[in-house]
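Chemist: can you look at this prediction? I've put the sequence above it.
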Amino acid sequence: MARSIDYGNLMHRAMRGLIQSVLTDVSEHGLPGAHHFFITFDTNHPDVAIADWLRQRYPTEMTVVIQHWFENLVVTDEGFTVTLNFGNQPEPLVIPFDSVRTFVDPSVEFGLRFETHEDDEEAEDDEGDLEEDDGDDEPPRHDAQVVSLDKFRK
């Protein structure tokens, strides 16, 4: 049996480590300058913890913005927790790194997209673009440099 290097999984781990480092710095020092983040995650991931009303409103994925008002940002090796304000209602969220689908910092036009194998066919149709949802409370997405990693997996 031939041994091979799994570059796709190695890249996923490295990029999630980048997100962990950025969020750890923000938790310790706050957001520098105009930096802010749009983070889209899979609400069906077994380790995601969000309020029931949020899960009903966002049954498959949700995009949150870390910008003006957030608190209790705690970063671990597995993910992060943060309290965000939804219509003057603070809600704690637990978001594992494995549930993150996109991480975008539009202030510097930087973005990462983590695809699943189910997304492979869709990604070929819109590679390099972030899809916009029609959700009323979703923040607008900006063009960003997106790195697609799953196409390197076997």
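Modeler: Sure thing, it's come through.

Chemist: CA only for contacts and neighbour counts going forward, please
Modeler: Will do.

Chemist: ranges for the helices of the protein?
Modeler: According to DSSP state H, the chain carries its helices in the segments 7-29, 52-57, 120-126.

Chemist: and of the ones you listed, who's closest to residue 134?
Modeler: When the helices of the chain are compared by C-alpha to C-alpha, helix 52-57 sits nearest residue 134, at 12.7 Å.

Chemist: distance to residue 148 added to the helices of the chain, as CSV?
Modeler: Putting the helices of the chain into CSV (distance: least, C-alpha to C-alpha, whole Å) gives the following:
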stretch, distance to residue 148
helix 7-29, 10
helix 52-57, 27
helix 120-126, 8
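
Chemist: so which of those helices is the most packed in?
Modeler: Mean neighbour count (mean count of other C-alpha atoms under 10 Å) peaks for helix 7-29 among these, with a mean of 16.

Chemist: between the helices of the chain, which one is closest to residue 89.
Modeler: Closest to residue 89 of the helices of the chain is helix 52-57 (C-alpha to C-alpha; 11.5 Å).

Chemist: what comes into contact with the closest one?
Modeler: The contact list for helix 52-57 (C-alpha atoms under 8 Å, 6 or more residues apart in numbering) reads residue 43.

Chemist: do stretch 84-103 as well
Modeler: 16, 19, 37-43, 45, 47-51, 66, 69-71, 78-83, 111-115.

Chemist: let's bring in a second one:
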Amino acid sequence: MTEDNKPVESLLPYDRWTEEAMREVALKALEHAGANGLPGEHHFYLTFRTDHSGVAMPAHLKARYPEEMTIVLQHQFWDLKVEREKGFLTAGLSFGGVPATLTIPINALTAFWDPHVRVGLRFPSAEAPAKAPGEETAAEPGPAPMAEQGDEADPKPEAEEGPAQVVSLDAFRRRPSRD
């Protein structure tokens, strides 16, 4: 008796459809926050490819985060807009007390996370940058540095000549109160 438990190849693009639906959820949340502000304790972590075509950000941030960056939309952000027709979103943030506007193509988003309600979405198609033919691709993208935006956003510096540090989102999750 042989085991023929090979996965069946789908002729329908379910992966793409699923990712498009998840992106729609993230975009609706961002549009709501842009129009109405963030309700209650909601706040968003957005991770995006900084090396994606069309990303506009200050040069010092691009130098610090050449591949991927995570921002937090919580207390001090402004002009959050989703431009679906143009395929990007913009947000004003403060980094080390210096205001900046980021322009992020929607297709550059790799993750969306609302820790208040533990809703997290990953967008695999944006996780690895498109490589030109003949260029080597890494087996897996490495861990990404994280920039937080709170009272005053200040991107966390990477360790010099050392491994990248991974920040666990578990530290930001609400713990159930025990009364």
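Modeler: Thanks, I have the structure now. Please read all numbers here as calculations on a predicted model, not as lab measurements.

Chemist: what does the TM-score come to for these two?
Modeler: Here the TM-score for the pair of chains, by TM-score structural alignment, normalised by the length of structure 1, is 0.76; 135 aligned residues with a C-alpha RMSD of 2.8 Å.

Chemist: hmm, back to that, are any of the contacts of stretch 84-103 of structure 1 buried, and which?
Modeler: 16, 19, 37-43, 48-49, 66, 70-71, 79-83, 111-115 (16 or more other C-alpha atoms under 10 Å).

Chemist: onto which residues of structure 1 does stretch 35-52 of structure 2 map?
Modeler: Taking TM-score structural alignment as the measure, structure 1 aligns residues 28-45 with stretch 35-52 of structure 2.

Chemist: residue 104 of structure 2 pairs with which position in structure 1?
Modeler: When the two structures are superposed using TM-score structural alignment, residue 104 of structure 2 falls opposite residue 95 in structure 1.

Chemist: do residue 68 of structure 2 as well
Modeler: In structure 1, residue 68 of structure 2 lands on residue 61 (TM-score structural alignment).

Chemist: rewinding a little: show me the contacts of stretch 84-103 of structure 1 that map onto strands.
Modeler: Judged by DSSP state E, the subset of the contacts of stretch 84-103 of structure 1 located in strands is 37-42, 66, 70-71, 79-83, 111-113.

Chemist: before we move on, the earlier item: who wins for proximity to residue 143 of structure 1 among the helices of structure 1?
Modeler: helix 120-126 (12.9 Å).

Chemist: go ahead and flag the most central residue of structure 2.
Modeler: Central residue of structure 2 (C-alpha atoms, centre = their mean): residue 47, 1.6 Å from the mean position.

Chemist: correct me if wrong: that one contacts residue 71.
Modeler: Yes: look at residue 47 of structure 2 against residue 71 with C-alpha atoms under 8 Å: they come within range, at 6.5 Å.

Chemist: just give the number of residues close to residue 46 of structure 1.
Modeler: For residue 46 of structure 1, the tally of surrounding residues (other C-alpha atoms under 10 Å) stands at 9.

Chemist: same check on residue 98 of structure 2?
Modeler: So residue 98 of structure 2, with other C-alpha under 10 Å, has 10 neighbours.

Chemist: what's the answer for residue 4 of structure 1, then?
Modeler: Neighbours of residue 4 of structure 1 using other C-alpha under 10 Å come to 6.

Chemist: how about it, what's its match in structure 2?
Modeler: Using TM-score structural alignment, residue 4 of structure 1 sits opposite residue 11 in structure 2.

Chemist: now do residue 108 of structure 1
Modeler: Looks like residue 108 of structure 1 aligns to residue 117 there (TM-score structural alignment).

Chemist: what's the nearest residue to that match if we skip its chain neighbours?
Modeler: Setting aside the residues directly before and after it, residue 117 of structure 2 is nearest to residue 42 in space (C-alpha to C-alpha, 6 or more residues apart in numbering), at 7.5 Å.

Chemist: same deal with residue 102 of structure 2?
Modeler: That would be residue 57: by C-alpha to C-alpha, 6+ apart, it lies 5.0 Å from residue 102 of structure 2.

Chemist: gap between the one you found and residue 38 of structure 2?
Modeler: Per C-alpha to C-alpha, to the nearest Å, residue 57 of structure 2 is found 23 Å from residue 38 of structure 2.

Chemist: kindly report the same for residue 56 of structure 2.
Modeler: Taking C-alpha to C-alpha as the measure, residue 56 of structure 2 falls 24 Å from residue 38 of structure 2.

Chemist: run through the residues that contact the residue opposite residue 81 of structure 2 in structure 1 once aligned.
Modeler: Matched across to structure 1, residue 81 of structure 2 falls on residue 74, judged by TM-score structural alignment. Contacts for residue 74 of structure 1 (C-alpha under 8 Å, 6+ apart) come out as 24, 27, 80, 81, 82.
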